[in-house]
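>>> Output the structure for:
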Amino acid sequence: MLQAHYTLVILLHKQEETTGNQFPSRKSVLFFGLMLAMGIVRKPSYASYWANGNGNVLTYTLNFSQIMSRNRFQQILRFLHCNDNGLAAERGQAGYDPLHKVANIIEFFNRTFEENYSIISINYLQYMYSQNVCIDERMIGFKGRHFLKQYIANKKAHRWGVKAWVLAESGSGYTLQLEIYKGKSNSPRHPDGQGYKVVMDLIRPHFGNQHHVTIDSWFTSPNLVHDLRNVLVQSLPHEKACPRVLKGEILAKSQGPVIENMEMTRTPNSKGKVVNAPALVHKYNETMGGVDLGDQFIAQYESQFRSLKLW
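Sure thing, here's the model as predicted:
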């Protein structure tokens, strides 16, 4: 599938000369199929997938050697690139993109996510898509040396890695759009702030679909909420700076049309005590975990082998 959209080239570096050679489309499909299979069948090394186990059927991995030889697999893994490095602009020059090596494949995946969104609907006969989506951070695990590497303490799957902004379906964790954070110096400034730009960029392919998008306080701003409503997207923002009021006191403020009436619900907390809370608080807690849910699914099938390079 990837071969049908992009040319994945093998760059064979020989002294100072570079020769570009394509490997056949069928080989690329087989290679990525084996990579995905390694996330399901866990073994200590690449070579162990081709080991015959000295006749032991319990340790022998069936079909790997029949699909592709070990040497061929390792050769592709060593020289595989997703873009032509010769076309990359140097840092400090116009057109510099720190993600040039993977830009094509990110674009491909975002388009594929959008095209296949309807297949994960909870009840396909009634809904073509789920209404509730959320935007949050995702860490792509990486412990090598790169200026994009960050540390986020509250991410259980990967605390070290490259940060990505993700639009995900709240109920299933399905990833709808993905945007890699390029760093402050490589990201153009937006008059309404980076949080505004991230949300609008991720939700843009779904304008007019009547989604309810849940976001945390880092993204929230009045301009964002107003502009989302104008493109038929409702938002459920989280704002830490809401002023505290006296017990029993109610403050009501609004601007423009009322989207939803306020309701109060009673629910037990962690200590078993019943407390009153607005219904929107419970809806926020129910719909904000889509990205974390997706991280849990990804962790079950992640490759356990460390990468020695950035494609």
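>>> Please count neighbours and contacts with C-alpha atoms only from this point.
Noted.
>>> residues of stretch 140-151 that come out buried?
Buried positions in stretch 140-151, judged by neighbour count with 16 or more other Cα atoms under 10 Å: 140-143, 148-150.
>>> mind giving me TSV with these and columns for distance to Arg42?
Listed next are the buried residues of stretch 140-151 as TSV, based on distance: Cα to Cα, whole Å:
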residue	distance to Arg42
Ile140	20
Gly141	18
Phe142	20
Lys143	21
Leu148	29
Lys149	27
Gln150	28
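>>> I figured Gly183 hits Leu148, correct?
Yes. At 6.4 Å, Gly183 counts as touching Leu148 under the criterion of Cα atoms under 8 Å.
>>> ok, so of the buried residues of stretch 140-151, who is nearest His282?
Nearest to His282 among these is Ile140, at 29.0 Å by Cα to Cα.
>>> helix/strand/coil for the closest one?
Recorded secondary structure, Ile140: strand (DSSP: H, G, I helix; E, B strand; the rest coil).
>>> which residues does it contact?
For Ile140, the contact set (Cα atoms under 8 Å, 6 or more residues apart in numbering) comprises 158, 160-164.
>>> ditto for Ile76
Applying Cα under 8 Å, 6+ apart, the residues near Ile76 are 10, 31.
>>> Next one: it from His5, what distance?
19 Å (Cα to Cα, to the nearest Å).
>>> Give the full set of residues in contact with Asn230.
Contacts for Asn230 were tallied using Cα under 8 Å, 6+ apart; there are none.
>>> no wait, Ile10
Ile10 neighbours (Cα under 8 Å, 6+ apart): 20-23, 76, 79-81.
>>> Here is a second sequence; please produce its structure as well for comparison:
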Amino acid sequence: MDIPSISRAMNCNRFEEIRRFLHFNDNTSQAPQGQPGYDKLFKIRPFLNKIRERFLLVPKEEHMAVDKQIIPTKARSSLKQYNPKKPHKWGYKVFVLSGFSYDFDFYCGTTTLEDDQPGSYEQSLYFRKKKREVKY
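Alright, predicted model coming up:
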């Protein structure tokens, strides 16, 4: 897909170089993999939180649904999921509070739930207290 105004401003290699090094957190404060507090999305977590804060400000509809969406990607990432039933088979799995995406949470692998919560991650996503509270 070629968008002339973008391709004139930046070539593909430059875009990939920027994307490779783009992050919004200090790497030295990241918890080591396998330790409590480790976050696969650590480098972009502040950016995602800002987007989520803005989505949460949108007035809600009366009827909403919790759903899974796939954000298509060809990127190399451990977060990428395969779903043969979707039109875009490979991508990032995101749980969204739908209608308009009022809220979201990236799927980063299996999640351990507290004993008093419903059985599946999908069921409990918006009915449990989130560990990462949004600050207004």
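>>> Going by residue numbers, what spans are strands in the first structure?
Using DSSP state E, the strands found in the first structure span residues 9-14, 17-22, 80-81, 132-141, 149-151, 160-169, 175-180, 212-214, 234-236, 264-268, 274-278.
>>> which residue numbers in the second structure go with the first one?
Residues of the second structure aligning with strand 9-14 of the first structure are absent, taking TM-score structural alignment as the criterion.
>>> Check the fifth one too.
Following TM-score structural alignment, the aligned partner range for strand 149-151 of the first structure in the second structure is 80-82.
>>> Likewise for the last one?
When the second structure is aligned by TM-score structural alignment, strand 274-278 of the first structure has no counterpart there.
>>> which part of the first structure lines up with stretch 40-54 of the second structure?
Using TM-score structural alignment, stretch 40-54 of the second structure pairs with 98-112 in the first structure.
>>> For that stretch, buried residues please.
Across stretch 98-112 of the first structure, burial judged by 16+ other Cα under 10 Å covers 98-101, 104-106, 109-110.
>>> Just the ones of those in helices?
104-106, 109-110 (DSSP state H).
>>> of those residues, closest to Thr265 of the first structure?
Using Cα to Cα, Asn110 is the member of those that lies nearest Thr265 of the first structure, at 38.1 Å.
>>> Enumerate every residue touching the closest one.
By Cα under 8 Å, 6+ apart, the neighbours of Asn110 of the first structure are 176-178.
>>> Likewise for Cys108 of the second structure?
Cys108 of the second structure touches 40, 79, counting by Cα under 8 Å, 6+ apart.
>>> how about it, what's its match in the first structure?
When the first structure is aligned by TM-score structural alignment, Cys108 of the second structure is paired with Lys182.
>>> just Asn25 of the second structure next, same as before
Under the alignment (TM-score structural alignment), Asn25 of the second structure maps onto Asn83 of the first structure.
>>> ok, now Gln69 of the second structure?
Per TM-score structural alignment, Gln69 of the second structure is aligned with Arg138.
>>> How about its match, nearest residue that isn't a chain neighbour?
Excluding the flanking residues, the one nearest Arg138 of the first structure by Cα to Cα, 6 or more residues apart in numbering is Ala164, at 5.1 Å.
>>> cool, and Lys60 of the second structure?
Spatial nearest neighbour of Lys60 of the second structure, chain neighbours left out: Tyr102 (7.3 Å); criterion: Cα to Cα, 6+ apart.
>>> Test my guess that the one you found contacts Ala65.
No. Tyr102 of the second structure is not in contact with Ala65 according to Cα under 8 Å; the separation is 10.3 Å.
>>> Tell me which of the two has more neighbours.
Set Tyr102 of the second structure next to Ala65 and count neighbours by other Cα atoms under 10 Å: Tyr102 wins out with 19 against 10.
>>> do you know how far the more buried one is from Leu57 of the second structure?
Note on Tyr102 of the second structure: its distance to Leu57 of the second structure, by Cα to Cα, is 8 Å.
>>> Let's have the contacts of Asn110 of the first structure in CSV, adding distance to Thr287 of the first structure.
CSV is the format used below for the contacts of Asn110 of the first structure (distance: Cα to Cα, whole Å):
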residue, distance to Thr287 of the first structure
Leu176, 15
Gln177, 17
Leu178, 18
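>>> The match of strand 149-151 of the first structure: how far from the chain's middle?
13 Å (Cα atoms, centre = their mean, to the nearest Å).
>>> Can you tell me the closest non-neighbouring residue to the spatially most central residue of the second structure?
The residue lying closest to the centre of the second structure (Cα atoms, centre = their mean) is Phe106, at 3.2 Å. Spatially, and ignoring its direct neighbours in sequence, Phe106 of the second structure is nearest to Val94 (4.5 Å; Cα to Cα, 6+ apart).
>>> what's the one you found in contact with, if anything?
By Cα under 8 Å, 6+ apart, the neighbours of Val94 of the second structure are 68-71, 104-107.
>>> Let's see if you can find the most crowded of the residues you listed.
Counting neighbours by other Cα under 10 Å, Phe104 comes out on top of the contacts of Val94 of the second structure with 23 neighbours.
>>> is it true that it touches Phe95?
Yes. Using Cα under 8 Å, Phe104 of the second structure is in contact with Phe95, at 5.5 Å.
>>> tally of neighbours for Val96 of the second structure?
Val96 of the second structure is flanked by 21 other residues according to other Cα under 10 Å.
>>> no, scratch that, I was asking about Asp103 of the second structure
The tally of other residues near Asp103 of the second structure (other Cα under 10 Å) stands at 19.
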